[in-house]
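> Quick one: sequence plus predicted model below, questions after.
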Amino acid sequence: MSNCGSSEQPQVLMLGEIHHANDVFDGLCQSVCVKQITNGTRGQFLDDCGSGTYSNVVAIARNVDSIRFTGRFDSDLIAKLPSSVKFICHNGAGYDQIDVKACTERGILVSNTPFVVNDATADTAMLLLLAALRRAWIPQSAVRNGLWDHTRPLGRDPKGLTLGILGLGGIGSAVAKRAAPFGLKLQYHNQSPARASAMSRLNLGNDEPKYVTFEELLRTSDIISVHVPLSDRTRHLIGKKEIDMMKENIIIINTARGPIIDESALVQGLERGKIWSVGLDVFEQEPEIHPGLMKNENAILLPHIGTATIDTRVSRLADMIFESALRKFQN
């Protein structure tokens, strides 16, 4: 499979299955020596790192699902990596699975694929938003059980409602572009207002999102869509206190990271009727989902499929990670 000669040859370590873009991966294997791991345990991986098994690995390419058998690339794992490792290429947006500070201290450069996921994730956010407005799970589950007219609740129209975008980065901006044609009023909160150049690229004219404080976004939005990265600062950024500040019948969408929202507080908000509905693609303890969400008919739930399109996974993410690994390897 890989272009491996002597045992001393520099190598790329691929962590995780290749479900798509096999031709791209085969091309990488033809160019450099590649080792691939698709299963095991964290303990085994740490032992192998310390035993010299990967002593010639220069670059590590990893898929998100590899966390199942390596665990998070935290400071303990980074400390065990052989000194030969100079690059980690992460196939996904965000760095919550990798301790970048620990990598920097070891002289390891880290790359990810932030921009290629924007469109697919924004599409998923809009899918969840529209479904949450209509509380779509109720009629869908009813019709699958042979029921019809008397099981259809009235939904809400997007036109005229205020969408609060929490994090107007690449994905948040892509959501703004998609939301404007539905007649939603747009506002956003970042740590600081977006630059004029970034706003002009949205090309929304009079529909340009308005900058508001975090508290104002909570108090005045009819819908809140979460698009901030997970960090110590944003973990449980939305909890009971924040939900209490929101409008009655608020709709909450999260396609970012589950732990940004306190899931227990979210369930309580749904159960007491403060929250109209939620649309979630990510969860605090995924793949485990809070039982209160599973049983609540006003929760639209997806299994973290934000980037799960053939176009994104094959044409964009895989190409970028393998090209990045090869480029790092050859430098």
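Thanks, I have the structure now.
> switch to C-alpha atoms for all contacts and neighbour counts from now on
Fine.
> Show me what counts as buried in the helix or strand where residue 26 lies.
In this structure, residue 26 sits in helix 22-31 according to DSSP states H and E. Residues of helix 22-31 classed as buried under the neighbour-count rule (16 or more other CA atoms under 10 Å) are 24-25, 27-29.
> do stretch 12-21 as well
Those would be 12-16, 21, for stretch 12-21 by 16+ other CA under 10 Å.
> again, but for stretch 240-258
Buried-residue list, stretch 240-258, by 16+ other CA under 10 Å: 240, 242-243, 246-247, 250-258.
> How about the secondary structure of residue 36?
Put simply, residue 36 is strand when judged by DSSP: H, G, I helix; E, B strand; the rest coil.
> and the gap between it and residue 290?
34 Å (CA to CA, to the nearest Å).
> try residue 177
Counting by CA to CA, the gap from residue 177 to residue 290 is 32 Å.
> Settle it for me: which of these two has more neighbours?
residue 177 (19 against 16; other CA atoms under 10 Å).
> Mind checking what helix or strand follows the helix or strand harbouring that one in sequence?
Using DSSP H and E, residue 177 falls within helix 170-179. Later in the chain than helix 170-179, the nearest helix or strand by DSSP H and E is strand 185-189.
> Tell me the secondary structure at the residue nearest in space to the middle of the chain.
Centroid check for the chain by CA atoms, centre = their mean gives residue 256 as the closest residue, at 4.5 Å. Using three-state DSSP, the three-state assignment for residue 256 comes out as coil.
> Touching, it and residue 228? I think so.
Yes: using CA atoms under 8 Å, residue 256 is in contact with residue 228, at 6.4 Å.
> before we go on, here's another structure to hold up against the first:
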Amino acid sequence: MLLKSRPAHSLVGALFKAQRNVRLLSASTKPRVLLLDPINLAHEELESLKSEASLIPLTSTDRASFINDLKSDYKDITAIYRHFKGTGSINITGRFDEELISQLPSSLRFISHNGAGYDQITVEPCTARNIQVSNVPSVVDDPTADTALFLMLGSLRQFNVALAQAQAGSFHRGLPLSSDPQGKLLGILGMGGIGRALAKRARALGMTVQYHNRNQLSEDLEQGAKYVTRDELLSTSDVVSLNLPLNAATKHTISTPEFKSMKPSAVLINTARGPVVDEKALITALESGEIAGAGLDVYENEPQIPAELLRHPRAICLPHIGTLSYETQKEMEAFCLRNIRTGLSTGKLSTFVPEQKGRW
């Protein structure tokens, strides 16, 4: 008996359907990565990740819908990418606190956080659930130190006061004399990568550097900086630069007692995190003359900046732009995406936040 041959168009259709099913099966077996914030610059690394994972965009509109979507649209995700910026996904998800972390899918293994500071994530419950957390520990060192240097020079030389006079049409009439950096003593609270990068820049200006950490650095990392107690640093420094992480122990680490112990001629620089400074106490210290000035890139309740600071002639206020350069943002994105790829291929991120070092 002769078998009827299938029409050519039927064979083509069957082949197309089979290929589509293969593609769907391949996509379904890829690990799923939730992108809470867009990748704007690291296009090459994004394409590489696309070849290895299914990328899921954030579609939730608020924290409640996000938690609900974790059980449906975002179920079975293996990794999360997020950005620290105050105008980003945090306005939808809120902080990654214990409540939110308890709702994350059991499949989640990695959170790649785009930022040096990671106070938006409570690490302990992540560790308890076997979720690895990474930040961007070194890419930000130089650009943040550059920002601190700008704020330090501006505060010492009172460039903002001079600029305001120029804009008002007054060509330095009655402008008070400012201070040069040369010969001044810079005190760094938190001598990590950013602190050391700032110390290098300060030495080039002829400044002397002292610092305080929980532990003294090795001589090669100190690079001539003097290790002192916290009290000595605050009472003797001409410039106090804050370069320490935000956590329960460092919140409001600079408040009324600290300002009272500082020299009346000293200036405070903060490029760390806003809440390490008690802003109300800072405003009082500026208005009373307890300190000579402040250079700030971070604030307690970002994106809000207190009006008292914005209008104070001896406060320089930047809107958290320390790492907002093209080169830095691109590398920060690329770093995070490479870290996710490493985690997906090896089961272990290439870097962890300090609290998780040695865990995996």
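Cool, got the structure. Given the structure is predicted, the values throughout are model-derived calculations rather than measurements.
> Would you mind getting the average deviation of the helix holding residue 177 of structure 1 from structure 2?
Helix 170-179 of structure 1, aligned to structure 2 and superposed, deviates on average by 0.5 Å (mean CA distance after the TM-score superposition for structure 1).
> packing partners for that helix?
helix 118-133, strand 162-166, helix 196-202 (3 or more CA pairs under 8 Å, 6 or more residues apart in numbering; DSSP states H and E).
> which bit of structure 2 covers it?
Aligned by TM-score structural alignment, helix 170-179 of structure 1 falls on residues 193-202 of structure 2.
> Check stretch 56-64 of structure 1 too.
Using TM-score structural alignment, stretch 56-64 of structure 1 pairs with 76-84 in structure 2.
> which residues sit in contact with the aligned residue in structure 1 for residue 332 of structure 2?
Matched to structure 1 by TM-score structural alignment, residue 332 of structure 2 sits across from residue 317. Going by CA atoms under 8 Å, 6 or more residues apart in numbering, residue 317 of structure 1 touches 91-92, 113, 116-117.
> element containing the counterpart of residue 165 of structure 2 in structure 1?
Here residue 165 of structure 2 is matched to residue 142 in structure 1, going by TM-score structural alignment. Using DSSP H and E, residue 142 of structure 1 maps to helix 137-144.
> counting contacts, what elements does the biggest strand by length in structure 2 pack onto?
When structure 2 is parsed with DSSP state E, its longest strand is strand 77-83. The elements that strand 77-83 of structure 2 packs onto, with contact taken as 3+ CA pairs under 8 Å, 6+ apart, are strand 32-35, strand 110-114, helix 326-346.
> at 6 Å what do you get?
strand 32-35, strand 110-114 (3 or more CA pairs under 6 Å, 6 or more residues apart in numbering; DSSP states H and E).
> so where is the shortest one in structure 1?
Spelled out, that is strand 32-35 of structure 2. Under TM-score structural alignment, the match for strand 32-35 of structure 2 is residues 11-14.
> Please apply the same query to the last one.
Taken onto structure 1 by TM-score structural alignment, strand 110-114 of structure 2 occupies residues 87-91 there.
> Report the distance from that stretch to the chain centre.
Distance, stretch centre to chain centre, for stretch 87-91 of structure 1: 16 Å (CA atoms, centre = their mean, to the nearest Å).
> ok, residues contacting that stretch?
59-63, 108-113, 321 (CA atoms under 6 Å, 6 or more residues apart in numbering).
> Switch these over to a markdown table; also include distance to residue 210 of structure 1.
Shown next, in a markdown table, are these (distance: CA to CA, whole Å):
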| residue | distance to residue 210 of structure 1 |
| --- | --- |
| 59 | 42 |
| 60 | 41 |
| 61 | 39 |
| 62 | 38 |
| 63 | 36 |
| 108 | 39 |
| 109 | 36 |
| 110 | 34 |
| 111 | 32 |
| 112 | 29 |
| 113 | 28 |
| 321 | 35 |
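> picking up where we left off before, distance from the longest strand of structure 2 to structure 1 after superposition?
Mean deviation for strand 77-83 of structure 2: 0.8 Å (mean CA distance after the TM-score superposition for structure 1).
> relative to helix 326-346, how tilted is that strand?
On the basis of axes from the mean of the first three to the mean of the last three CA atoms, to 10 degrees, strand 77-83 of structure 2 is oriented at 170 degrees to helix 326-346.
> Mind checking what helix or strand follows strand 77-83 of structure 2 in sequence?
Past strand 77-83 of structure 2, the next helix or strand by DSSP H and E is helix 90-93.
> secondary structure element for residue 241 of structure 2?
Residue 241 of structure 2 belongs to strand 239-242, assigned by DSSP H and E.
> what sits up against that strand?
186-189, 266-270, 272.
> Farthest-apart pair in those residues, please.
Maximum pairwise distance among the contacts of strand 239-242 of structure 2 (CA to CA): 18.3 Å, between 266 and 272.
> Distance from the chain centre to stretch 194-201 of structure 1, please.
Worked out by CA atoms, centre = their mean, stretch 194-201 of structure 1 lies 23 Å from the chain centre.
> What residues of it count as buried?
In stretch 194-201 of structure 1, counting by 16+ other CA under 10 Å, buried: 194, 199.
> same question, stretch 111-128 of structure 2
Result for stretch 111-128 of structure 2 [16+ other CA under 10 Å]: buried residues 111-119, 121-123, 125-126.
> Pick the one among those residues closest to residue 296 of structure 2.
After measuring the buried residues of stretch 111-128 of structure 2 against residue 296 of structure 2 - CA to CA - the closest member comes out as residue 117, at 16.0 Å.
> Quick check: closest non-adjacent residue to the closest one.
residue 245 (6.4 Å; CA to CA, 6 or more residues apart in numbering).
> Tell me the counterpart of that neighbour in structure 1.
Looks like residue 245 of structure 2 aligns to residue 229 there (TM-score structural alignment).
> hmm, back to that, export the contacts of strand 239-242 of structure 2 to JSON lines and append columns for distance to residue 156 of structure 2.
JSON lines is the format used below for those (distance: CA to CA, whole Å):
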{"residue": "186", "distance to residue 156 of structure 2": "12"}
{"residue": "187", "distance to residue 156 of structure 2": "14"}
{"residue": "188", "distance to residue 156 of structure 2": "16"}
{"residue": "189", "distance to residue 156 of structure 2": "18"}
{"residue": "266", "distance to residue 156 of structure 2": "9"}
{"residue": "267", "distance to residue 156 of structure 2": "7"}
{"residue": "268", "distance to residue 156 of structure 2": "10"}
{"residue": "269", "distance to residue 156 of structure 2": "11"}
{"residue": "270", "distance to residue 156 of structure 2": "14"}
{"residue": "272", "distance to residue 156 of structure 2": "19"}
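> Closest one to residue 13 of structure 2 out of those, please.
Checking the contacts of strand 239-242 of structure 2 one by one against residue 13 of structure 2 (CA to CA), the nearest turns out to be residue 272, at 60.5 Å.
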